[in-house]
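Colleague: Sharing a sequence plus its predicted fold:
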Amino acid sequence: MAKLNKAYKFRIHPTDEQSLMIHKTFGCVRFVYNKMLAERKETYENLKDDKEALKNAKPPTPAKYKKEYEWLKEVDSLALANAQLNLDKAYKAFFKGNAKFPKFKTKRHKQSYTTNVVNGNIELLDGHIKLPKLKKVKIKQHREIPFMHKIKSCTLSMTASGKYYISILTEYDKKIETKEIKEVVGLDFAMNGLFVDSEGEKANYPKFYRQMLDKLAKEQRKLSRKKKGSSNWNKQRIRVAKIQEKVANQRKNFLHHKSKQLVTYYDAVVIEDLDIKGMSQALKFGKSVADNGWGMFTSFLQYKLKEQGKQLIKIDKWFPSTKTCSNCGSVKEIKLSERTYQCTCGLNLDRDYNSALNIKKEGIRLLASAQ
């Protein structure tokens, strides 16, 4: 039996009083996070030359600030404890070389906080969810959470347009039987269409962001002409935020469907381990990446395949999938402007399809060597 996690996201409709408490918690979590970060930053600057002392330095905790700032006691203490855990994760990622030094949070950051289940303090009731400090909050639960799923934590968030959501993280036991790998597909990342697979099929990704670009630009121009902070400015800000949220929701929905489709038909999916952010900056493909969501797509693939006992295989980003002939294996340089791969052996293929075939072959080779 394997322990798996699954999150369920629902819209919530808090009362004015509950909204006030949610906002207060957002603010307190941000305040505590920044306080702890400032202290840890000072410690790092003072002790960075003494690695042993730095390693043994005791990090600050939210409890330290409650004596000085009494109002911190008004909000959910578990939310403050999770702010500390988040900072710890950010620090560990920095010291491992996987991330930059943690940054201070501002009101522009995502407004959210996480609370945990302790002694039945979180419970789904009929059309409501019981939460610490908030009591019963109205929830729009559009699908059931299976009874064998145990609630572990909840993350409350607010979008830029003022909508409230709750993400309920659950844990459940599942017997995962490793599937025999028969059907394998290779995916070549495509900047303007998500991917081309080794069957020659394209994802046919709708360019949600680009489709909305004119409308978004028009609404953003209106926003820029209004006095910042005024009632009309705020109304217009919400209009802009709603367009951006619609694009994000359309993208997420498409990526869920496409990843589910692949997981249904294939036992293993092979992709390249790409640094998409670095690629977009180097090649100046900002809008194309904004309209793509490759990182989200691969994370969806990862957990869906794992749940089915199937595999996601990542090949080295330096593997020359684009330069290699999928027929004879010879390698040659190919310009970004060349959309067809032509080889002296007679191969004449779409470059992305050729890459996908090479990615599939490399994935099969890695699978064979791992056995």
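Modeller: Sure thing, it's come through. Numbers count the residues shown, from 1 in each chain.

Colleague: can we go C-alpha only for contacts and neighbour counts from here?
Modeller: OK.

Colleague: show me the contacts for the spatially most central residue of the chain.
Modeller: Centroid-nearest residue in the chain: Met296, 5.5 Å away (criterion: Cα atoms, centre = their mean). Applying Cα atoms under 8 Å, 6 or more residues apart in numbering, we find Met296 in contact with 252, 255.

Colleague: distance of it from Phe95?
Modeller: Distance from Met296 to Phe95, counting by Cα to Cα, to the nearest Å: 25 Å.

Colleague: ok, back up a step: where does the residue nearest to the centre of the chain fall, secondary structure wise?
Modeller: Using DSSP states H and E, the element containing Met296 is helix 294-307.

Colleague: ditto for Leu187
Modeller: Assigned by DSSP H and E, Leu187 belongs to strand 184-190.

Colleague: Quick check: which helices or strands does that strand pack against?
Modeller: strand 194-197, strand 268-272, helix 351-370 (3 or more Cα pairs under 8 Å, 6 or more residues apart in numbering; DSSP states H and E).

Colleague: For Arg210, which non-adjacent residue is closest in space?
Modeller: Asp291 (7.0 Å; Cα to Cα, 6 or more residues apart in numbering).

Colleague: what about that neighbour, neighbour count?
Modeller: Residues lying near Asp291 (other Cα atoms under 10 Å) number 22.

Colleague: Then the one 4 residues further on?
Modeller: Using other Cα under 10 Å, the number of residues around Gly295 comes to 14.

Colleague: mind checking how far it is from Leu255?
Modeller: 10 Å.

Colleague: what are the ranges of the strands in this structure?
Modeller: 2-13, 111-116, 123-125, 128-131, 135-140, 150-158, 164-174, 184-190, 194-197, 268-272, 311-315, 340-342, 348-350 (DSSP state E).

Colleague: Pull out the buried residues from the first one.
Modeller: Of the residues in strand 2-13, those with enough neighbours to count as buried (16 or more other Cα atoms under 10 Å) are 4-5, 7, 9-12.

Colleague: and here's the other structure:
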Amino acid sequence: MQQAIKQLHRAWDGFQKVGHGFPRFKKFGQFKSLLFPQFKQNPVQGVHIALPKLGPIPINTGNRPIPSGFVVKQVRIINKADIWYANVNIQCDVSVPNPMPHGHPIGVDVGLSKFLATSDGVLVKSPKFFKVMQSKLKLLQRRLSRKKKRSKNYEKQRIKVARIHHTIDNARKDFHFKQSHALCDAGDMVFMEDLDYRILAKGMLGKQMLAEGFGQFRAITKYVCWKRGKFFGKVNARGTSQECPECGATVKKDLSVRVHHCQECGFLADRDVASGQVIRNRGIESINTAGHVGIQNAYADGLPGTEISQSRSKSKNRKGATRKFLK
């Protein structure tokens, strides 16, 4: 109830000050979440969560209790495809510094022919989750279009379509997280192109761009790098596929040419791998690693609640100076 009043005030301020439209009532099916902004005590009690006005509700915590030293700030209940989720936000008063540039750099080039190609020569094909489920989704959507809206059969069929989309979304997000951790396993610095994928999604290949979710993958990679103490950076994307990573010469080629062959220095490589190497070189140029002696990474060791978590990245004492890269 507090959140509903807050949303009403925010909508009214947006109407008067920002220039948004007049506040409207939510239509049927548009209110898919509710927020509980504060709690006197920890609402998660074993396999139940205690919510105001609702009481204890059984949940599947996945054997992840609230860590000691953390406080539950708010809980948002979300309905996705007729499945209810509880998003619990916890807080701990600690300061975690951002990772500094160090170690082995990796340039990542994403595309439609191959999901990603790294500067180390790793090529990953896209599973194409949407394309695999497209025929089944097409059939369910055709059946939905023949139902009378707001009827019980319409709602049953709508949930079937929503669950297909939910399955595709979960599979794609799981794939993005696994690839992000694989990049962090391979290097200490990850560089990607600074592209606006919303503009690319409006082109001729917009459907394929949206199905791959490159914007989500970049955001997840940035989060995983911060979590594991790896440095993440974005570089200028202009002309990365038209530049030679060895000599810097311009090598013009269209999309049909999948091999990079420089006439100046004779460098021969896969087009996407060469683009990843150009991204890596631009990332190295954009940072200044001179003067960084030794490595200091921020890990979760010693923070409250880490005694029950299994971290993929263990803190290690690194000796020696940071590598110096020559152009």
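Modeller: All right, it came through fine. Note that the structure is predicted; figures quoted are calculated from it, not measured.

Colleague: Could you identify the longest helix within the first structure?
Modeller: The residue-count maximum for a helix in the first structure (DSSP state H) belongs to helix 231-265.

Colleague: how far does it sit from the chain's center?
Modeller: With Cα atoms, centre = their mean, to the nearest Å as the basis, helix 231-265 of the first structure stands 13 Å off its chain's centre.

Colleague: Ok, stretch 140-158 of the first structure next?
Modeller: 18 Å.

Colleague: buried stuff in stretch 180-195 of the first structure?
Modeller: Here stretch 180-195 of the first structure shows 184-195 as buried, counting by 16+ other Cα under 10 Å.

Colleague: And for stretch 158-175 of the first structure?
Modeller: 158, 160-161, 164-172.

Colleague: Adding distance to His109 of the first structure, write the residues you listed out as JSON lines.
Modeller: Formatted as JSON lines, those follow (distance: Cα to Cα, whole Å):
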{"residue": "Met158", "distance to His109 of the first structure": "11"}
{"residue": "Ala160", "distance to His109 of the first structure": "10"}
{"residue": "Ser161", "distance to His109 of the first structure": "14"}
{"residue": "Tyr164", "distance to His109 of the first structure": "15"}
{"residue": "Tyr165", "distance to His109 of the first structure": "16"}
{"residue": "Ile166", "distance to His109 of the first structure": "17"}
{"residue": "Ser167", "distance to His109 of the first structure": "18"}
{"residue": "Ile168", "distance to His109 of the first structure": "21"}
{"residue": "Leu169", "distance to His109 of the first structure": "22"}
{"residue": "Thr170", "distance to His109 of the first structure": "25"}
{"residue": "Glu171", "distance to His109 of the first structure": "28"}
{"residue": "Tyr172", "distance to His109 of the first structure": "31"}
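
Colleague: Can you tell me which of the residues you listed is closest to Lys55 of the first structure?
Modeller: Taking Cα to Cα as the measure, Lys55 of the first structure lies nearest Leu169 of these, at 32.1 Å.

Colleague: ok, now how distant is the counterpart of the closest one in the second structure from Gln74 of the second structure?
Modeller: Matched across to the second structure, Leu169 of the first structure falls on Asn89, judged by TM-score structural alignment. The gap separating Asn89 of the second structure from Gln74 of the second structure is 5 Å, by Cα to Cα.

Colleague: now swap in Val18 of the second structure and tell me
Modeller: Counting by Cα to Cα, the gap from Val18 of the second structure to Gln74 of the second structure is 27 Å.

Colleague: next one: Ala50 of the second structure
Modeller: Applying Cα to Cα, the value for Ala50 of the second structure to Gln74 of the second structure is 12 Å.

Colleague: Run a quick neighbour tally on Ala370 of the first structure.
Modeller: Neighbour tally, Ala370 of the first structure, other Cα under 10 Å: 7.

Colleague: Lys235 of the first structure now?
Modeller: Lys235 of the first structure has 13 nearby residues by other Cα under 10 Å.

Colleague: how about it, what's its match in the second structure?
Modeller: For Lys235 of the first structure, the residue aligned by TM-score structural alignment is Lys156.

Colleague: Spit out the contact partners of Gly215 of the second structure.
Modeller: So Gly215 of the second structure contacts Tyr197 (Cα under 8 Å, 6+ apart).

Colleague: What residue in the first structure is paired with it?
Modeller: By TM-score structural alignment, Gly215 of the second structure lines up with Gly295 in the first structure.

Colleague: So its match versus Asp275 of the first structure, what's the distance?
Modeller: 9 Å.

Colleague: Gly186 of the first structure too?
Modeller: Look at Gly186 of the first structure and Asp275 of the first structure: by Cα to Cα, they are 18 Å apart.

Colleague: got the end-to-end distance for stretch 170-183 of the first structure?
Modeller: Stretch 170-183 of the first structure has its terminal residues 31 Å apart, counting by Cα to Cα.

Colleague: brain fart, stretch 111-130 of the second structure
Modeller: Rule used - Cα to Cα; the end-to-end distance of stretch 111-130 of the second structure is 16 Å.

Colleague: Give me the buried stretch members for that stretch, please.
Modeller: For stretch 111-130 of the second structure, by 16+ other Cα under 10 Å, it's 115-120, 123, 128-130.

Colleague: Provide a list of residues in contact with the match of Leu169 of the first structure.
Modeller: Contact analysis of Asn89 of the second structure by Cα under 8 Å, 6+ apart lists 72-75.

Colleague: which of those are buried?
Modeller: Neighbour counting by 16+ other Cα under 10 Å classes 72-75 among these as buried.

Colleague: The first structure: which residue goes with Ile168 of the second structure?
Modeller: Alignment note (TM-score structural alignment): Ile168 of the second structure maps to Val247 of the first structure.

Colleague: Assess the claim that Trp216 of the first structure and Ile243 are in contact.
Modeller: Actually, residue 216 of the first structure is Leu. It isn't Trp. Yes. Assessed by Cα atoms under 8 Å, Leu216 of the first structure is found in contact with Ile243 at 6.7 Å.
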